[in-house]
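Enquirer: This is a predicted model, with the sequence first.
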Amino acid sequence: MWLEIVLLGLIGFVAATFGSVVGLGGGIILVPGLVFLGPWLLGEAVSSQTAVATSLAVLIFTALSSTLAYSKVKRVDWRNGLIFFITSGPGSMVGAQLAQNFQDSSFQLAFGFFMLAMAVLMIVKERMKPLQIQWRRMQLFTDGTGVTHEYGVNIPLMLLIGFMVGLVSGLFGIGGGSLFVPLMVLLFRYPAHIATATSMFVIFLSSILGTTVHAWNGSVDWMLVLILAPSAWIGGKFGAAIANRMSGKGLLLLLRLTLLVLSLRMIISGFMAD
């Protein structure tokens, strides 16, 4: 029993660490981890609805831990984060409700292809340069090192992005940072470290609303949340510390490879289940 708890905690820590470093939130590792390892660690299969709901609940702790760590070095754009949340919060609730309609096989296919797309995006985004859009409104932001950055602001587009990312977040239990960060960098020219920190703040707020819907539907495994939350909290702080001190290129490479392997595994499992 204790071995299973330790291994579950390790999964939560690894997922939170990766998620915090790049602003993903960790669910993109935690969800397939619960689906594939659940029968071995828990003695029974974990349904897709339970994996998504539990992952989103755990993300509350991961994202809060990361947000507090990033706020100490003044990397969180609170104002724009709240603008994104205006629609990402309701979007997360809609996605959480839609997740109830997924069958396990169709979920594994959809999630597998989504993970594959995110892995490809993480690979190509380093070669993509921010779009040189001349935004009518620009914003200055000074981080904890005293460096002032300038990036664009477009509230209607931010609200649209917020809803789309929130929808995906509630549907897959991933937090949405895998979409938030590259969009913030490429469209508005956010510095990557500001985008990552602000993304974690939005994920924290959106995860609360999405989890509320999942809890209402009875999909959250609170015992798993109790086991995973402490390690996710530690992993969130650890990942933020790594991101604050180094580029994390080695971790990013490992994350890309992990996403590729897990995505192919999910896709194959989905086809075999059909």
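Expert: Received it, and whenever you're ready, just let me know what you need. Numbers count the residues shown, from 1 in each chain.

Enquirer: hey, let's count contacts and neighbours off CA atoms from now on
Expert: OK.

Enquirer: Buried residues in whichever strand or helix holds A63, which are they?
Expert: If you go by DSSP states H and E, A63 is part of helix 48-72. Under the neighbour-count criterion of 16 or more other CA atoms under 10 Å, helix 48-72 has 48-71 buried.

Enquirer: Equivalent analysis for stretch 106-125, please.
Expert: For stretch 106-125, by 16+ other CA under 10 Å, it's 106-116, 118-119, 121-122.

Enquirer: ok, second structure coming up, stack it against the first:
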Amino acid sequence: MELSFYLVSLLILLGILSGMVSTIAGIGGGVFFVSFMTLLFLFPINIAVDTSTFVILFSSIAGFITYLRQKRTSIKLSIFFSIFSILGSILSTILFSIIRIDNSILKILFAVTLLIAGFNMIYKIIKAKNETEIQEVNHIDFSLNNREDKVSFKKAIPLFILAGFTANLLGIGGGIINTPSLHMVLNFPIHNSTAISTSIIFFTAIYNTIVKSLIGRIDYLIGFLIAIGSILGSIMGAKISKKMPKKYLQSFVLAVLIGLAIRMFF
């Protein structure tokens, strides 16, 4: 692809917008990166997936550092949850090194995954409307010594594994599963859920980027340009999400997921 000044500027701008929106939503950015590369630049989806994984590594570290400074995430919890996400990515690597999957199937799986996450968020929003509104505080309390936390975590383990599996397969970071899992299963506040999700995405992206660089097809030039913008956007998004009310953040995540899913289908 020949890079003009216009195209370079467009890629950086798309990176900024994607990084900002994905960090607010805690979904890694892959849903935007893959969508842009396949829908706007007509990349084969397998190359878009691998390049997206490369970009996510840079965008997620920017969000991760910002959230750490805001004390909205925990390194200990993030690494602990990431173990299961990385396990899912390893399983995906092994499985699809044996079984080759067609690009058209990849695109359908990508859209279906977005829809599932979106419907999960719809359920949470409807449920919240039927409950007494309680002022949500910023906290990341979690302990396996707590019986309720332990039971909830057992339910969340397969979801974290699935997040890592889809992250490796679809280049989406895994946040579309991580954020609802943290919020709905482990009962973290939505603001902490998006922050911890971004942290898990970062650690998982380290593994996935290494693997894709060895056996994948990363377009490093395109990826680097988008990454420049996504780093700036991630920093902006982390600051914006801190001030965004819970109901708006939930609705925002929902709109993003459903909108992109519909666009990928059509």
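Expert: Structure received. Since we're looking at a predicted model, the values are computed, not measured.

Enquirer: picking up where we left off before, residue range for the helix holding A63 of structure 1 in structure 2?
Expert: Under TM-score structural alignment, the alignment places helix 48-72 of structure 1 onto residues 45-69 of structure 2.

Enquirer: what's the mean distance for that stretch versus structure 1?
Expert: When structure 1 is superposed, stretch 45-69 of structure 2 averages 0.8 Å from its matched positions, counting by mean CA distance after the TM-score superposition for structure 1.

Enquirer: Please enumerate the strands of the stretch 1-150 of structure 1.
Expert: Using DSSP state E, counting those that start in this stretch, the strands of the stretch 1-150 of structure 1 run over residues 137-142, 148-153.

Enquirer: what comes into contact with the first one?
Expert: Contacts with strand 137-142 of structure 1, where a contact means CA atoms under 8 Å, 6 or more residues apart in numbering, come from 74, 77, 148-154.

Enquirer: L37 of structure 1: which of these is nearest?
Expert: Looking at these and their distance to L37 of structure 1, the nearest is D77, at 36.8 Å (CA to CA).

Enquirer: and that closest one, how far is that from V14 of structure 1?
Expert: 26 Å (CA to CA, to the nearest Å).

Enquirer: And the contacts of stretch 70-90 of structure 1?
Expert: Contacts of stretch 70-90 of structure 1 (CA under 8 Å, 6+ apart): 67, 141-145, 155, 158-167, 193-195, 197-199, 201-202, 205-207, 209-210, 240, 244.

Enquirer: Stretch 215-227 of structure 1 too?
Expert: Residues contacting stretch 215-227 of structure 1 (CA under 8 Å, 6+ apart): 5, 8-9, 49-51, 53-55, 57-58, 211, 214.

Enquirer: got it, and stretch 251-268 of structure 1?
Expert: 18, 22, 29, 32, 108-116, 118-119, 122-123.

Enquirer: buried set for that stretch?
Expert: Result for stretch 251-268 of structure 1 [16+ other CA under 10 Å]: buried residues 251-252, 255-256, 259-260, 262-267.

Enquirer: The residue opposite N178 of structure 2 in structure 1 once aligned and M122 of structure 1, how far apart?
Expert: By TM-score structural alignment, N178 of structure 2 lines up with F180 in structure 1. Going from F180 of structure 1 to M122 of structure 1 by CA to CA gives 12 Å.

Enquirer: The contacts of strand 137-142 of structure 1 into a markdown table, with extra columns for distance to P39 of structure 1 and neighbour count?
Expert: Shown next, in a markdown table, are those (distance: CA to CA, whole Å; neighbours: other CA atoms under 10 Å):
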| residue | distance to P39 of structure 1 | neighbour count |
| --- | --- | --- |
| K74 | 42 | 19 |
| D77 | 41 | 18 |
| T148 | 50 | 11 |
| H149 | 48 | 14 |
| E150 | 49 | 14 |
| Y151 | 47 | 17 |
| G152 | 47 | 19 |
| V153 | 46 | 19 |
| N154 | 46 | 13 |
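
Enquirer: got a markdown table for these, with distance to G95 of structure 1 too?
Expert: Output for the contacts of strand 137-142 of structure 1, formatted as a markdown table (distance: CA to CA, whole Å):
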| residue | distance to G95 of structure 1 |
| --- | --- |
| K74 | 31 |
| D77 | 25 |
| T148 | 36 |
| H149 | 33 |
| E150 | 33 |
| Y151 | 29 |
| G152 | 28 |
| V153 | 26 |
| N154 | 24 |
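
Enquirer: so which two of the residues you listed are the farthest from each other?
Expert: Distance extremes for the contacts of strand 137-142 of structure 1: the farthest pair is K74 and N154 at 22.4 Å, using CA to CA.

Enquirer: what distance separates the start and the end of stretch 89-109 of structure 2?
Expert: Distance between the two ends of stretch 89-109 of structure 2: 16 Å, counting by CA to CA.

Enquirer: residues of it that come out buried?
Expert: Residues of stretch 89-109 of structure 2 classed as buried: 89-93, 106-107, 109 (neighbour count, 16+ other CA under 10 Å).

Enquirer: Pull the most distant pair out of these.
Expert: So, the buried residues of stretch 89-109 of structure 2 by CA to CA: farthest apart are I90 and K107, at 21.1 Å.

Enquirer: After superposing, tell me the mean distance of the helix or strand where I240 of structure 2 lies to structure 1.
Expert: Following DSSP H and E, one finds I240 of structure 2 within helix 220-243. Compared with structure 1 after fitting, helix 220-243 of structure 2 has a mean deviation of 0.8 Å; criterion: mean CA distance after the TM-score superposition for structure 1.

Enquirer: what range in structure 1 matches that helix?
Expert: Going by TM-score structural alignment: helix 220-243 of structure 2 matches residues 222-245.

Enquirer: From L214 of structure 2, how far out is R72 of structure 2?
Expert: Distance from R72 of structure 2 to L214 of structure 2, by CA to CA: 34 Å.

Enquirer: after superposition, how close is the helix or strand containing the match of N178 of structure 2 to structure 2?
Expert: Assigning secondary structure by DSSP H and E places F180 of structure 1 in helix 177-188. Following superposition, helix 177-188 of structure 1 is found to deviate from structure 2 by 1.3 Å on average (mean CA distance after the TM-score superposition for structure 1).

Enquirer: who does that helix touch, helix- and strand-wise?
Expert: With contacts defined as 3 or more CA pairs under 8 Å, 6 or more residues apart in numbering; DSSP states H and E, helix 177-188 of structure 1 has these neighbours: strand 148-153, helix 155-172, helix 192-216.
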